[in-house]
Every structure is written in structure tokens, then in C-alpha cells.
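[1] Pasted the sequence and its predicted model underneath.
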Amino acid sequence: MHANNASDRCEPNLVPILDMVFQLITFFMLVINFKAASVDRELELPVIGTAAPTLAEEDSDLLVLNLRSDGKVRVRGELVNDPVSFISIESRTIRQINGIATGKPLPVRVVLRGDRTISTRSVMNLVDACRNSGFNKFDFFVVRSATQGKNP
């Protein structure tokens, strides 16, 4: 006698695997959206032929400041009315979260993205405000060649 039971055939249950794949895709889509929100797409970055990125792998905490052609600063997709106050508040928040004493340097790298039409004075005012609040690591983003377009 030949029995045709359900136990004779073994089929893998793909539902948990598909569920996990869907969750991973959703997670990475959200991460990409948050990363994109910190970059101001309207900036026209200056062109420099030999610019190279200096972001180290250990620098995971970034504060991206987008300095627009009209002199306004945009952070995480929002316009900041008073950049000096914002930087000071951000510094205090980071110190409280990480338990860092006042006067010690912060472990956050400030990334400045400035429109090519802004003055050096505007950039340096922003750098000075950051340094006065304890930020000591900086990166400046530029377009490495004219063929790269507006936003690297």
C-alpha cells in the first residue's frame, strides 16, 4: 500500500523569510530618506579639482550644515533662523546625551556645505560659532569636477 500523506512531502515555509526581507527593505528605505533630508539639493557647490573626501570611518556622528546662497542655514531639511543659537543648543544636547563636560571637544564632525556664491566670511562665521560651542572636527563639501553636477 502506498500512502500519500502530507508528511511525505516537505515544503519550506517562506513566509518568515519574506517577512524579514520586507522589513530590511523598509528599514533601508527609511535610512536613505533620513540621509537625503540632511542634504540641501538647491546648493550649487564650488568646483575644486583636487578635493578628496576626508570622512573617516570612525566618524559616525555628523552635523550637516547647508549654507545657502541667501546666507540662510538649513539643517536636516529645516531652515534655521539663528544658526549661532542652533549650534549652541545642539552642542548642549550632545554634551547631555553623551555625558561630556563643558570645555571638552565634541565627538561630532561638522560638515559644511556652502553654495559657491557665498563669501568666505559667512563660512568662517559659521566655523567660529561651531568652534565656540566645542565642535573641532570639520569637513567642507565641494564638487570635485564640473562634470559631477550640482550635488555630489
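    Everything's here; your move.

[2] going forward, measure contacts between C-alpha atoms and count neighbours the same way
    Noted.

[3] ok, how many other residues are close to residue 82?
    Applying other Cα atoms under 10 Å, we find 10 residues neighbouring residue 82.

[4] cool, residue 81 as well?
    So residue 81, with other Cα under 10 Å, has 11 neighbours.

[5] Give the full set of residues in contact with it.
    By Cα atoms under 8 Å, 6 or more residues apart in numbering, residue 81 lies in contact with 72, 73.

[6] likewise residue 38?
    Shown in contact with residue 38 (Cα under 8 Å, 6+ apart): 64, 75, 76, 77.

[7] what two of the residues you listed have the greatest distance between them?
    64 and 77 (10.1 Å; Cα to Cα).

[8] For those two, list the residues in contact with both.
    38, 39.

[9] Same drill for these two, tell me which one is more crowded.
    Neighbours were counted for residue 64 and for residue 77 using other Cα under 10 Å; residue 64 has more, 21 against 16.

[10] Confirm that the more buried one sits in a strand.
    Yes: counting by DSSP: H, G, I helix; E, B strand; the rest coil, residue 64 falls inside a strand.

[11] put this beside the first:
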Amino acid sequence: MSGSVVPKESAEPNLTPLLDIVFQLITFFMLVINFATDNYDQRIRLPDAGSAQPVEDSQRVLEDRLVLNIDKSGNLLTGNEVQPLNEATQTIKHQADLVKLNLKVTGVKLDVATAGLPTTIILRADKDVTFSSVLNLIKACQNQGFRKFALKAMIRG
């Protein structure tokens, strides 16, 4: 009888490095995912406008945006915080400093005094807020170098 008592060797791949790389990729993509919808506070009831038009996707991707949510009392909503105008001014100044730092790091030459900052301020103001409250926030943004603004409204249907 010609049989072998030597056990057959089976080649099983080691999946630990593969699983490690997959986990690292998942972690990386979770960190860099765009949480754009986090900027839109659901407590804000936007005004209705018959001439409101959605922003085209090509414009949305190319521009730097800062979303400001304004409640019916004229306060700036940031996350779970409600900031009155004096605190909102500090937040806007901080955001302007971040934009300027980003321009400096990326090497973009821009005269902020004449051209303004390239960031578009998107104002999401509650329909019951007074115009003077919105105007005060716009002036605070302009004092920090922001020149481009967009107002959000609901499309009247």
C-alpha cells in the first residue's frame, strides 16, 4: 500500500493586514466626508419666495461657503449655541481669520481690502426675523472682508 502519512499543507491567507487596511480606509473616509447638511439648522423656518432658484451643483462644488443660521430673535445659531450679535461678531471674525490663514497656506495672492474674501456667506434667516438683525450681521461680515452673500428661501409652490 502506497500511502503517505505526511499531512497535506494547506495555504490559508493571512487576512489581518487586509482587514487592517480596510479599517484604515473606512476611518479615513469617515473623517473627510462632507457634512454639508450639518450647516442647515432645522429650527430655521425659511421665508417663501416666488423667484427663489436652487443653486447649481457646479457652483456649489467650486466655491467656499460659510452658512449662517439666524433665528427669529436675530441671534446666530452655531451648533447648539445661540449667539447674540456681539458674540456672533466674534464668530464671524474667527471665520474670516480662518479663511485668511487658508489663503496664506495655499499661497493664493489676494488683496482682501479691495477684492474681499473669496468665501460666499449663505444667510439662512428665519422668516420672522427683523431686517435690521439681518443687516447687522451682514455689516459684521462686511467689516471682516466678506463681500459675496446669498440668501436662502423656500420655493413657493
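    Nice, I can see it. Keep in mind it's a predicted model, so treat the numbers as computed, not measured.

[12] could you pull out the helices for structure 2?
    Using DSSP state H, the helices found in structure 2 span residues 16-32, 57-62, 85-106, 112-115, 131-143.

[13] Contacts for the shortest one, please.
    Contacts of helix 112-115 of structure 2 from elsewhere in the structure, counted by Cα under 8 Å, 6+ apart, are 145, 147.

[14] just to revisit the earlier point, make a markdown table out of the helices of structure 2 and add distance to residue 123 of structure 2.
    Output for the helices of structure 2, formatted as a markdown table (distance: least, Cα to Cα, whole Å):
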| stretch | distance to residue 123 of structure 2 |
| --- | --- |
| helix 16-32 | 25 |
| helix 57-62 | 15 |
| helix 85-106 | 13 |
| helix 112-115 | 20 |
| helix 131-143 | 8 |
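
[15] looking at these, which is closest to residue 45 of structure 2?
    Nearest to residue 45 of structure 2, of those and by Cα to Cα, is helix 131-143 at 14.6 Å.

[16] Contacts only, for the equivalent of residue 71 of structure 1 over in structure 2.
    By TM-score structural alignment, residue 71 of structure 1 lines up with residue 74 in structure 2. Residue 74 of structure 2 is in contact with 84, 85, 129, 130, 133, 134, counting by Cα under 8 Å, 6+ apart.

[17] Residue 111 of structure 1: neighbour count?
    17.

[18] ignore the last one, residue 99 of structure 2
    So residue 99 of structure 2, with other Cα under 10 Å, has 17 neighbours.

[19] Check residue 97 of structure 2 too.
    Residue 97 of structure 2 has 14 nearby residues by other Cα under 10 Å.

[20] measure it to residue 68 of structure 2 for me?
    16 Å (Cα to Cα, to the nearest Å).

[21] returning to what we had before: save the contacts of residue 38 of structure 1 as TSV, and put in distance to residue 145 of structure 1 too.
    Formatted as TSV, those follow (distance: Cα to Cα, whole Å):
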residue	distance to residue 145 of structure 1
64	22
75	25
76	26
77	26
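
[22] For residue 16 of structure 1, state which of the residues you listed is nearest.
    For these, the minimum distance to residue 16 of structure 1 (Cα to Cα) is 35.2 Å, reached by residue 76.

[23] and the longest strand for structure 2?
    strand 117-125 (DSSP state E).

[24] Distance of the residue nearest in space to the middle of structure 2 relative to residue 65 of structure 2?
    Closest to where the C-alpha atoms of structure 2 average out (Cα atoms, centre = their mean) is residue 36, at 4.8 Å. To residue 65 of structure 2, residue 36 of structure 2 is 10 Å away according to Cα to Cα.

[25] Would you mind finding the match for residue 139 of structure 1 in structure 2?
    In structure 2, residue 139 of structure 1 lands on residue 150 (TM-score structural alignment).

[26] no no, residue 92 of structure 1
    Per TM-score structural alignment, residue 92 of structure 1 is aligned with residue 97.
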